[in-house]
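> Based on what follows, work out the 3D shape:
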Amino acid sequence: MTFTILCAIFVFQFLSAEGRNDEYLTCGSVLKLLNVDYNVRLHSHEVKYGTGSGQQSVTATTRQEDVNSHWLIKGTPKKPCPRGHPLKCGDVIRVQHVSTGKNLHSHHFPAPLSDSNQEVSAYGSNGEGDSGDYWMVICDGEYWERNEEVMLKHVDTDVYLSVSGHKYGSPIGGQLEVVGSTRMSSVHWKAAEGIYVHTSDLNSQLNSHSHVHSEL
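Below is the predicted model of the structure:
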C-alpha cells in the first residue's frame, strides 16, 4: 500500500493545491503538515537520534517536494476512523509516516537540541506502535477544516507538537528540530499538499461513498 501511495504522489507532484472543493480533513488522507510559524513541513527519514530514545528522528524541512514529508491520517485501534470520515475537533488520531511505516510519537525523553522540550520521534512497525502515538486534534468549531490552523496535543504527556527553531547539523543539516512543547508557541499546523480522501458530499457530512482528491 505504501508503494501505491508513493506512486500516486509522484504522478501528481506537479498539481496545484488550488481548487479544493471539500471543507474538512478526513481519515485516510495522505498529506504534508505545514508548521505555520516557521513555514516548514513535518518530515522524517531513516536517521535515528544519537541521544535520547535512539528512535527514528522527526524534523521539519523547508523543501516542499520531499516525499519523506507525507503522512497518513488514521484512527486508533480502539477507535478506528473509516476512510473518508471527517475528523472532528477533539478526535484522537495517529499520524503515520508513509515512507517508513512508523507513527508520529512522543515520550518523556528530552529533545536533542532543546532539552527543555520533549523528544518527538517516529515509532513502531507497519503502522502499529503504542499509546505514545496518540494525538488529539485541537481546533475551533466542530470539524478540522482544511484551511484551518490546528494544534496536535500528545495524549500521554499533554505536550503540543511544535518546532523549536533549532537547526540540525550533518547528516540532516538545515532541518529544524520538532519537539513536544508545553508552551503555546510554534504549535500551529495546517494541511498542505497531499492526496485527500473525502466523502462525495461533505456538506451532508456522513455520505458513505468516498473518492480521492490529489493536491501535491
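> contacts, neighbours, all on C-alpha from now
OK.
> ok, Ser99 touching Ile5?
No - contact criterion C-alpha atoms under 8 Å: Ser99 and Ile5 do not qualify, at 9.3 Å.
> can you map out the helices along the protein?
Ranges of helices within the chain are 2-11, based on DSSP state H.
> other SSEs contacting the longest strand along it?
Secondary structure of the chain per DSSP state E: the longest strand is strand 189-199. Counting contacts by 3 or more C-alpha pairs under 8 Å, 6 or more residues apart in numbering; DSSP states H and E, strand 189-199 packs against strand 30-35, strand 210-215.
> Ok, which of those comes nearest Lys153?
Ranking the helices and strands packed on strand 189-199 by proximity to Lys153 (C-alpha to C-alpha) places strand 30-35 first, at 14.2 Å.
> Check what contacts the closest one and list those residues.
Here strand 30-35 makes contact (C-alpha atoms under 8 Å, 6 or more residues apart in numbering) with 40-42, 69-73, 98, 162-163, 186-196.
> Can you select the buried ones from those in PyMOL?
In PyMOL, this line selects whichever of those come out buried by 16 or more other C-alpha atoms under 10 Å:
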select buried, resi 40+41+42+69+70+71+72+73+98+162+163+186+187+188+189+190+191+192+193+194+195+196
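> Tell me who's in contact with the residue lying closest to Glu145 once chain neighbours are set aside.
Spatial nearest neighbour of Glu145, excluding adjacent residues (C-alpha to C-alpha, 6 or more residues apart in numbering): Tyr24 at 4.3 Å. By C-alpha under 8 Å, 6+ apart, the contact set of Tyr24 is 86-87, 143-146, 202.
> now the other sequence, so there's something to compare against:
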Amino acid sequence: MSVRVNPFLLLFRCIIFSCFSVSGLLGTSELSYVTCGSVIKLLNTKHNVRLHSHEVKYGSGSGQQSVTGVTEADDSNSYWRIRGKSDIVCQRGNPVKCGETIRLTHINTGRNLHSHYFTSPLSGNQEVSAFGEDGEGDNLDNWTVVCSGTYWERNNPVRFKHTATEVLLSITGEQYGRPINGQREVHGMQYSNQYNSWKAMEGIFMKPMEVSRAGVDVHSEL
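Take a look at the predicted model:
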C-alpha cells in the first residue's frame, strides 16, 4: 500500500531535527520580525485561542476542510507555514512587510487558509476554510498582512485581510459541538475590531540567508 507523504510536514520535521542556528548573522531587531518560510502558531488576542485546522469538513457551505480556534497551546494541528502569494516567491528568511500578501499553509494537511462567499455555519459571517492540495490552491488563498510600521513584528498583533473579498480573519466566540466540541468558529468579518487581532506565538522563525547558509530561531513549545 502506498503512503501519501505531506511535504510540508517533512520540511517541518527537517527544520526541527536537522537545521542549525547560525550565530552572529542577526541583530536583535532582525529577530523581532516574522519572516517568510517560518512555521508558526497564531493567537487570537481577544479569545486566547490558536488558529487551527484538521481533517474535518464543514457539513454545510463549501464542504471544505474546516478552520477553527483551539485553546490548547500544544496542538500540532495549529502550525501554519508563511508563504508568498500564488505567483510571487516569498524568499525564506525575509521579514514580512506590512501590506504584503501571503499564504498560510497548514502543516499537517498541506491546505491553505482560504475564504469565499459562503456563509459560516454558526455566526452567519463569511466562511473560512482550508483548501488545496500539497500547498497549491487558487487566488482565494491570498491574505494581506495589516499592521503599522514597516514589518510584521513578532510582539505586535496584526490583522489578515482576505485579498479577494476584503474580510478580516476573525473569531467572535461561537463554539462547535461534536465532533469538534468546544472549538471556536473562525470566519471573515467586514470591519476591523477586537475580534480580528492576531499575534505570532510558538514556532520556528526562519532567519535571513547569508552566503547560502540558513538559520532558524525556535520559539518555545515545539
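> For the two chains, what TM-score is obtained?
After superposition, the two chains reach a TM-score (TM-score structural alignment, normalised by the length of structure 1) of 0.88; 202 aligned residues with a C-alpha RMSD of 1.9 Å.
> now, which of the contacts of Tyr24 of structure 1 sits nearest Ile93 of structure 1?
Ile93 of structure 1 has its nearest neighbour among those in Leu87, at 8.9 Å by C-alpha to C-alpha.
> of the contacts of Tyr24 of structure 1, which stay in contact in structure 2?
Here is what carries over to structure 2 from those, by both residues aligned by TM-score structural alignment, their matches' C-alpha atoms under 8 Å: 86-87, 143-146.
> Same list, those, but as TSV with distance to Glu65 of structure 1 please.
Output for the kept ones among the contacts of Tyr24 of structure 1, formatted as TSV (distance: C-alpha to C-alpha, whole Å):
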residue	distance to Glu65 of structure 1
Pro86	26
Leu87	26
Tyr143	28
Trp144	24
Glu145	23
Arg146	20
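> what residues are up against the counterpart of Glu174 of structure 2 in structure 1?
Using TM-score structural alignment, the equivalent of Glu174 of structure 2 in structure 1 is His166. When contacts are counted by C-alpha under 8 Å, 6+ apart, His166 of structure 1 touches 113-114, 176-177.
> So the residue opposite Gly124 of structure 1 in structure 2 once aligned versus Arg111 of structure 2, what's the distance?
Superposed on structure 2 with TM-score structural alignment, Gly124 of structure 1 falls opposite Gly132. Per C-alpha to C-alpha, to the nearest Å, Gly132 of structure 2 is found 5 Å from Arg111 of structure 2.
> Check Ile16 of structure 2 too.
The separation that Ile16 of structure 2 has from Arg111 of structure 2, given C-alpha to C-alpha, amounts to 21 Å.
> just to revisit the earlier point, and which of the contacts of Tyr24 of structure 1 is nearest Gly129 of structure 1?
Lowest distance from Gly129 of structure 1 to the contacts of Tyr24 of structure 1 (C-alpha to C-alpha) belongs to Leu87, with 21.3 Å.
> Give me the neighbour count for the residue mapped onto that closest one from structure 2.
In structure 2, the residue paired with Leu87 of structure 1 is Val96, using TM-score structural alignment. Burial measure for Val96 of structure 2: 24 neighbouring residues, criterion other C-alpha atoms under 10 Å.
> What of the one 5 residues further on?
Residue neighbour count, defined by other C-alpha under 10 Å, stands at 23 for Thr101 of structure 2.
> how about the nearest residue to it, chain neighbours excluded?
Distances taken as C-alpha to C-alpha, 6+ apart put Thr144 closest to Thr101 of structure 2, at 4.2 Å, once the chain neighbours are dropped.
> Which residue in structure 1 aligns with that neighbour?
Aligned by TM-score structural alignment, Thr144 of structure 2 pairs with Met136 of structure 1.
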